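> What shape does this take:
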Amino acid sequence: MKSFIFLFTILFSMTSFAQNTILPLWPNNIPNSIKTDEKEEVVSADIVRIAKVQLPQIEVYLPAKKIATGQAVLIFPGGGYGILAYDWEGMDFAKLLNSKGIAGIVVKYRLPSLKSQTEIHKVPLQDAQRAIRTVRSKAAEWNIDPNNIGIIGFSAGGHLASTLGTHYNEEVNAKQDAIDQMSARPDFMTLAYPVITMGAPNTHGGSRKNLLGENPSQKMVDHFSNELQVTADTPPTFLVHATDDTAVPVENSLLFYTALIKHKVAAEMHIYPTGGHGFALGLQDPHLATWTDQWIGWLHSLNN
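Below you'll find the model as predicted:
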């Protein structure tokens, strides 16, 4: 019996240390939220897919203090603003970052829903702004430098990341507390095969429809075409894309890179000949898999 209790204690201790911190983004009132019977859906097959997010949150992965660099990256999984590829473009990257001494924070952001939200086009940005502000508010507790917090987004998550990077000063909800007083500007950003433009011919139709609706005005299209929103204050940016991406054309990254250079914003871009869309870590191709090495090297260079 004593041996069993000892073993249970050890296992419980190991489990406790392995747990990640999960925090709701809006502990009080979730903006643009309507109470309905809509339920969050989680499907675990080849990857974990989350749809109809009801309670937006962040899942925090911290590196061992001995190797911590003080840098942090918020991670926005993709999925066409219809689902979140939560492990494929979320947790897997948080673990990679931790191995390099960088905090990884996966953002479970709300997806536009006419049933449970008002002003659906504002909802993802509301959660993104709140997420980075929340991380800044916890910087001291999590051993993070509040001036070294960046973002990465994939596909539609890349659109959200580029929206945050270009619309960080936009007031999209009433301020609720001290967290909402903090800066929402990322210190750097990474965009992986991102949706950037909402205009023809290079937009991703599904992402545009889910975020802006069937027939958005030209004003709305331009507002969320983030290559048009770049300024000299846009954060330094790393882009990666595959030329043979038939879902989100490589022109999306090219448009954003061109805008960055025009405004003299530091930028690095890697275009691979093959890889298609949604390659994530790129482990299926030895050449493509080198992109994360380039990315981590770029992240470390920001500390110099």
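> drop to CA atoms for contacts and neighbour counts, all remaining ones
OK.
> Now do stretch 188-204: distance to the chain's middle.
Relative to the centre of its chain, stretch 188-204 is centred 13 Å away, using CA atoms, centre = their mean, to the nearest Å.
> Please apply the same query to stretch 40-60.
14 Å.
> Residue 80 touches residue 203, doesn't it?
No - counting by CA atoms under 8 Å, residue 80 does not reach residue 203; the two are 11.3 Å apart.
> Of the two, which one has the most company?
residue 80 (24 against 19; other CA atoms under 10 Å).
> And this one, please, so the two structures can be compared:
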Amino acid sequence: MRWTILSFVLVLSTGMHAQDTIIPLWSDVIPNQLKSAEKERRVNTDYSAIFNVQTPTIEGYLPSKRSATGQAVLIFPGGSYNELVFGWEGLDVAKALSAKGIAAFVVKYRLPVSKSLVDQQDVPLQDAQRAIRIVKEKANELGIDPNKIGIMGFSAGGHAASTLGTHFSEQVYEPMDELDTISARPAFMALIYPVITMTKPLTHLGSRTALLGDSNDEDLIRRFSNELNVTKDTPPVFLIHSVDDDIVPVENTLLFFNALKNNGVPVEMHIYPYGGHGYAIGRKDEHLKWWLDGFLRWLNDYF
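Presented below is the predicted three-dimensional model:
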């Protein structure tokens, strides 16, 4: 772990492209991971997908020092917890944020459908906690304000992100090193057409089945229905959804909005009349393509 982080700093100091930087989240031992013959697989679709994640990482895109705002965002791509839409909802978003002066890190988190895992429902949260701790630990060297590090998630990645935002203090793995003494609380969350609830009929059934299997355990369902886990300590949230989303019902975002409001958590929500699902930064749609600018305005208002 020490070597990989050191190499990350050297890449930055020698002027190489930051987007070529990939940092493993774990060193020798990966929590809940079993040795298996399963192989990670990348598919060059029009959105660039990753299946069967075996080595979780973060991939960093840093702005030039002259344009850097000190803010940072960890991005969790969607994919129903069955795959990662890594290009469309990850790398493209990171590049857009970096161009606006925001350090961006795409999280390649493990997927609970993998046969290499035990206690699969904990794995996205384990990787999310570790990812934000790594960025916080190296914040000063990366020109980032440690108090301005937040998260962004799309679809099932919105569930992973909102799980971190509501379960940041939950211990879900044995501490590995000093990194794990750092708070995993994000400064803010941006959730884009997110899966929030595991309760039927409003959940996205594909994401729920991937995460929880066929379990009907009420405690497990409640634990991962993030609208039920909001507290006054949940960080401020920016929400985007479309009424005509036929994949993840808009009620997911409405449930989370109401929970945030009822707990006094600052929240801004934008509900579009149409737009469907999976539009990422929305550059091909005239009425959706401004949501990222709205997020940046909101972010600058708070941070």
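> Name the residues that touch the lengthiest helix in the second structure?
Ranked by residue count, the top helix of the second structure under DSSP state H comes out as helix 123-137. Helix 123-137 of the second structure is contacted by residues 25-26, 31-32, 56-58, 74, 107, 109-112, 146, 149, 160-161, 163-164, 168, 172-173, 179-180, 182-184, 186 when judged by CA atoms under 8 Å, 6 or more residues apart in numbering.
> of those, buried ones?
25-26, 31, 56-58, 74, 107, 109-112, 146, 149, 160-161, 163-164, 168, 172-173, 179-180, 184, 186 (16 or more other CA atoms under 10 Å).
> residues in contact with the helix or strand harbouring residue 105 of the second structure?
Element membership for residue 105 of the second structure, per DSSP states H and E: strand 103-108. For strand 103-108 of the second structure, the external contacting residues (CA under 8 Å, 6+ apart) are 53, 56-63, 68, 70-77, 84, 86, 90-91, 94-95, 97-98, 128, 131, 144.
> same question, stretch 259-268 of the first structure
Contacts of stretch 259-268 of the first structure (CA under 8 Å, 6+ apart): 227-228, 230-239, 257.
> in the superposition, what's the average offset of the longest helix of the second structure relative to the first structure?
For helix 123-137 of the second structure, the mean deviation from the first structure after alignment is 0.3 Å (mean CA distance after the TM-score superposition for the first structure).
> Superposed on the first structure, what's the mean shift for whatever helix or strand comes next after that helix?
Moving toward the C-terminus from helix 123-137 of the second structure, the next helix or strand (DSSP H and E) is strand 149-154. By mean CA distance after the TM-score superposition for the first structure, the fitted strand 149-154 of the second structure averages 0.2 Å away from its aligned residues in the first structure.
> now the helices: where do they sit in the stretch 151-300 of the first structure?
For the stretch 151-300 of the first structure, the helices defined by DSSP state H, counting those that start in this stretch cover 156-167, 205-212, 218-223, 251-262, 291-301.
> deepest of these, which one?
Counting by mean count of other CA atoms under 10 Å, helix 156-167 has the highest mean neighbour count of the helices of the stretch 151-300 of the first structure, with a mean of 28.
> Residues contacting that one, please?
Residues outside helix 156-167 of the first structure that contact it (CA under 8 Å, 6+ apart): 76-81, 124-125, 128-129, 151-153, 184-186, 189-196, 207, 224, 226, 229-231, 234-235.
> how far off helix 123-137 does that helix point, in degrees?
Relative orientation of helix 156-167 of the first structure and helix 123-137, computed by axes from the mean of the first three to the mean of the last three CA atoms, to 10 degrees: 70 degrees.
> In the second structure, what range does helix 156-167 of the first structure match?
Matched against the second structure by TM-score structural alignment, helix 156-167 of the first structure falls on residues 156-167.
> host element of the nearest residue to residue 110 of the second structure once chain neighbours are set aside?
Residue nearest to residue 110 of the second structure in three dimensions, not counting chain neighbours: residue 53, with 5.0 Å by CA to CA, 6 or more residues apart in numbering. Using DSSP H and E, residue 53 of the second structure sits in no helix or strand.
> Please compute how far the strand holding residue 105 of the second structure lies from its chain's middle.
Average the C-alpha atoms of strand 103-108 of the second structure, do the same for its chain, and the two points are 8 Å apart (CA atoms, centre = their mean).
> what's the mean deviation for that strand versus the first structure?
Mean for strand 103-108 of the second structure is 0.3 Å (mean CA distance after the TM-score superposition for the first structure).
> what does that strand correspond to over in the first structure?
Using TM-score structural alignment, strand 103-108 of the second structure pairs with 103-108 in the first structure.
> so the helix or strand containing residue 59 of the second structure versus helix 123-137, what angle?
Taking DSSP H and E as the criterion, residue 59 of the second structure maps to strand 57-61. Interaxial angle of strand 57-61 of the second structure relative to helix 123-137 (the same axes, to 10 degrees): 40 degrees.
> mean deviation of strand 57-61 of the second structure from the first structure?
Superposing on the first structure and averaging over aligned pairs (mean CA distance after the TM-score superposition for the first structure), strand 57-61 of the second structure comes out at 0.4 Å.
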